[in-house]
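Novice: here are the coordinates; sequence isn't available:
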């Protein structure tokens, strides 16, 4: 990384210069710096509205950058150790889908863990690629899916030598990493690309003592949510690439789906976040780790909870743990994670990232304050005292191995009929069912519906999980393939 160059932010500097010119706004957006919508201007602030501008020559164009956006993307590539970087204003969802569209055409195979984000399977629905699922490992105590073992990936590669790519979560939502170096070496040996979903891995590029980043491991492409842990605005992300894929072709793929009206608020936030991470990331993420390590230790002293960490690393499907993640198992106090999530929000005004049926996740960053960490720990202690009960009867696992009967695209676009979920066992699912967050499908198009899955869905509804994906917003009916 060239630290001297990283001290600049070309897009931010160009936009600041533009704002000083007092340009007459005879273009879009129609709010004209907020004058058309004074209530919105009062809410968001004059500076935000003034900076919400359209593409023009002096500010470059995201679809075909040749000046300041191009320079900003090159600085991002340098900071993250990539050959190329692309500003993404459709979130990491659009970056994940670009990776799949770049690597695979209709009918071609891609190897991936089944506990991928819905964006990856959505990409298969759109482009027609065929998944070869590798079932992740599981931890029986926690009941959560882990990473992929290198041995299981090798089995999938040997059984499907015509696959075009391997997709890896780095890390999972829970902070669990596969041996990405080993997977990259194996995939490249067999002529396959490696794509990394690093929606929760921005900090791996700058922190010390954290798991290996995708670019450092030699992956070909990585989708990185800068907004999650890197400090940019929500919906802004980076797509990182090696020279093993064509920069021009990737840009063409991006432009198939990404807006032609890229938000300069999002892009400038990426430019400034990259600058901050390059110059201060080591210090910032050291603070994140320190906060998380302290909270883990204190939460485990409470008893009943299990804030897990590096002690579970096994060199295999739990190859490494991202210690910035504050993942806490709650089932032993007799509460589902989503129940603790709701109590924290409703009774203590503490908003954590998510709760599922056995765990909660708090996202900790250098932007937090010690007092807030202490408040979180104290709230968990009080919740245990006030609400703990016998855990008998709680579901003990998050992940159910799928029975894949047809490709996601074929199932999604087949003739379908709605069916009462409780009567759908044995049918082939024609849509998605998932809890959000984390957005990992319980059912994806083309998978067989089983009684175990139906019980799991009903349990999630009973515990208050936010279920999404079905055409029926009440999640009482599910579309099945005729």
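Specialist: In hand now; what should we look at? Note that the structure is predicted; figures quoted are calculated from it, not measured.

Novice: okay, CA-based contacts and neighbour counts for the rest of this
Specialist: Noted.

Novice: Could you pull out the strands in the stretch 151-300 of the chain for me?
Specialist: Applying DSSP state E, counting those that start in this stretch to the stretch 151-300 of the chain gives strands spanning 165-169, 176-177, 193-198, 221-224, 237-241.

Novice: Quickly compare those and say which is most buried.
Specialist: Scoring the strands of the stretch 151-300 of the chain by mean neighbour count under mean count of other Cα atoms under 10 Å gives strand 221-224 as the most buried, with a mean of 32.

Novice: so how far is that one from its chain's centroid?
Specialist: 10 Å (Cα atoms, centre = their mean, to the nearest Å).

Novice: For that strand, enumerate the helices and strands it packs against.
Specialist: helix 91-103, strand 193-198, helix 214-217, strand 237-241 (3 or more Cα pairs under 8 Å, 6 or more residues apart in numbering; DSSP states H and E).

Novice: Comparison target, given below:
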């Protein structure tokens, strides 16, 4: 692959030139460089307002890039060692949906883990594909889903040789990865495309002590959230593509079905800038981040009743490798739920972690962190352990059963539905998704049979004041089911 000048930023340079050109705008957006919205200009700053602009010849167009956006995408692809990249301004969710739609037609099978993000379920609705779910391995002590074992994927592939694709998460929200290279080789041997949700792994490609990236493993396509771990602005992501099994024009056409024609230059230019940092300084930056993470784990694991888990979980089954930048900490031995510790950290100590679940909290350590920032977290956790411990113990396991799929997600989405009390829904077919957020993994999806275990699990999550999303009834006392 030809090496490009990764120090260049074609889109940022074009925006700088445009903002300094003394243009008088009679196009959209209507704020006209912030002149019409003084409060926004004073808050955001004049430079930001001057680059919130519309597509035009000198700035290119995301729907059909031919100049500076095209060059910026080529640089991103080159940085990740793939053939094509596509900027996304609607997050990785839109990329996951586009990946599934590019490969699967209605009623095509796609093999995927049960703990997929809700965007993958949306991709099933949009494409009409039928999921073949694989149970990920689980860790009962931590109460979380891990990765998928190679053997479970091999069994699913050999039992569904007509499947069009295998969908992999690399990594899980908590940092676990599976044997991606072996899975890619097996899927390709059986003429299946490999799609990778790499929302939390955009940084993998830039340091050899991080898990293997999808492109390095030979996957056909991945969707990456550069805004999560790569430094770009929230909602800016990308699709990466290796040529061979999927046409780049197919991806472009599908993105043009669903992505805005008014793509944000703030988001796109942040991708250009983040890529430059990753490509030119990634190894240096992530060496420092890994050092900080290892320091944090060592300190946290000296605090009574806390366990910051890491690579010791590797077992070549559910955990083939582990992303150390996911600072995941079991807190339930304090007699507190992860939700309670999450709120204590935010409200009492002014520390915002990524998530809390029943047993754990997760802090993501990335480009802007250093020893001083993690010391604040370590000190807060020490104080919580000393002053907030309760004399109770519990360990509630995550529910990841494979409900019976009675109707395809797409057919269920378009079916007639009715609302009934949740307690009366056992045995019915769900007409909606219900999930805890974060991380946004469905507990039940449209078209699946509702079991007693699912109802009990939802009630337990409600009792723990979990944020449950996507359902018709925000109080989760009722559920939408199929039926006239």
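Specialist: Okay, I see it. This structure is a prediction, so every number in the text was calculated from the model and none was measured.

Novice: Kindly reformat the helices and strands packed on strand 221-224 of structure 1 as TSV and extend each row with distance to residue 471 of structure 1.
Specialist: Shown next, in TSV, are those (distance: least, Cα to Cα, whole Å):
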stretch	distance to residue 471 of structure 1
helix 91-103	20
strand 193-198	27
helix 214-217	35
strand 237-241	28
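
Novice: Looking at these, spot the one closest to residue 165 of structure 1.
Specialist: strand 193-198 (4.4 Å; Cα to Cα).

Novice: So what's the gap between the closest one and the chain middle?
Specialist: The answer for strand 193-198 of structure 1 is 12 Å, by Cα atoms, centre = their mean.

Novice: distance from it to structure 2 after superposition?
Specialist: Mean deviation of strand 193-198 of structure 1 relative to structure 2 after superposition (mean Cα distance after the TM-score superposition for structure 1): 0.3 Å.

Novice: Identify the residue range in structure 2 corresponding to that strand.
Specialist: Aligned by TM-score structural alignment, strand 193-198 of structure 1 falls on residues 193-198 of structure 2.

Novice: ok, and what's touching the matching stretch?
Specialist: 96, 99-100, 103, 164-171, 184, 187-188, 214, 219-225, 245 (Cα atoms under 8 Å, 6 or more residues apart in numbering).

Novice: hang on, the earlier thing: please name whichever of the helices and strands packed on strand 221-224 of structure 1 is nearest to residue 460 of structure 1.
Specialist: Using Cα to Cα, the nearest of those to residue 460 of structure 1 is helix 91-103, at 24.3 Å.

Novice: which strands and helices sit next to the helix or strand just after the closest one?
Specialist: The C-terminal neighbour of helix 91-103 of structure 1 among helices and strands, as given by DSSP states H and E, is strand 109-113. Applying 3+ Cα pairs under 8 Å, 6+ apart, one finds that strand 109-113 of structure 1 makes contact with strand 130-134, helix 150-159, strand 165-169.

Novice: 10 Å instead?
Specialist: Applying 3 or more Cα pairs under 10 Å, 6 or more residues apart in numbering; DSSP states H and E, one finds that strand 109-113 of structure 1 contacts helix 91-103, helix 118-127, strand 130-134, helix 150-159, strand 165-169, strand 193-198.

Novice: any chance of those in TSV, with distance to residue 284 of structure 1 too?
Specialist: As requested, those are exported to TSV (distance: least, Cα to Cα, whole Å):
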stretch	distance to residue 284 of structure 1
helix 91-103	22
helix 118-127	29
strand 130-134	35
helix 150-159	32
strand 165-169	23
strand 193-198	19
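
Novice: out of those, which comes closest to residue 269 of structure 1?
Specialist: By Cα to Cα (comparing all of these), the closest turns out to be helix 91-103, at 13.0 Å.

Novice: Let's have the strands of the stretch 151-300 of structure 1 in a markdown table, adding distance to residue 288 of structure 1.
Specialist: Listed next are the strands of the stretch 151-300 of structure 1 as a markdown table, based on distance: least, Cα to Cα, whole Å:
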| stretch | distance to residue 288 of structure 1 |
| --- | --- |
| strand 165-169 | 21 |
| strand 176-177 | 17 |
| strand 193-198 | 18 |
| strand 221-224 | 18 |
| strand 237-241 | 20 |
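
Novice: Out of these, which gets nearest to residue 424 of structure 1?
Specialist: strand 165-169 (30.8 Å).

Novice: In structure 2, which residue range corresponds to that closest one?
Specialist: Against structure 2, strand 165-169 of structure 1 falls on residues 165-169 (TM-score structural alignment).

Novice: centre of the chain versus the matching stretch, how much separation?
Specialist: On Cα atoms, centre = their mean, the centre of stretch 165-169 of structure 2 falls 14 Å from that of its chain.

Novice: By how much does it deviate from structure 1 on average?
Specialist: Mean for stretch 165-169 of structure 2 is 0.3 Å (mean Cα distance after the TM-score superposition for structure 1).

Novice: re the thing from before, so which of the strands of the stretch 151-300 of structure 1 is nearest residue 5 of structure 1?
Specialist: When those are compared (using Cα to Cα), the closest one is strand 237-241, at 18.7 Å.

Novice: how much space between residue 457 of structure 2 and residue 445 of structure 2?
Specialist: 14 Å (Cα to Cα, to the nearest Å).

Novice: neighbour-wise, which of these two wins?
Specialist: Between residue 457 of structure 2 and residue 445, residue 445 has the larger neighbour count (other Cα atoms under 10 Å), namely 25 against 17.

Novice: Could you verify my assumption that the more buried one touches residue 405?
Specialist: Yes - judged on Cα atoms under 10 Å, residue 445 of structure 2 makes contact with residue 405 at a distance of 9.0 Å.

Novice: any shared contact partners between those two?
Specialist: 429-430 (Cα atoms under 10 Å, 6 or more residues apart in numbering).

Novice: can you give me the strands in the stretch 351-482 of structure 1?
Specialist: Under DSSP E, counting those that start in this stretch, the stretch 351-482 of structure 1 gives strands at 354-355, 359-363, 416-420, 433-435, 441-443, 467-468, 477-481.

Novice: For the ones you listed, give me a markdown table that also has mean neighbour count and distance to residue 235 of structure 1.
Specialist: What follows is those, written out as a markdown table (neighbours: other Cα atoms under 10 Å; distance: least, Cα to Cα, whole Å):
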| stretch | mean neighbour count | distance to residue 235 of structure 1 |
| --- | --- | --- |
| strand 354-355 | 25 | 18 |
| strand 359-363 | 22 | 17 |
| strand 416-420 | 15 | 33 |
| strand 433-435 | 22 | 20 |
| strand 441-443 | 25 | 21 |
| strand 467-468 | 20 | 19 |
| strand 477-481 | 23 | 29 |
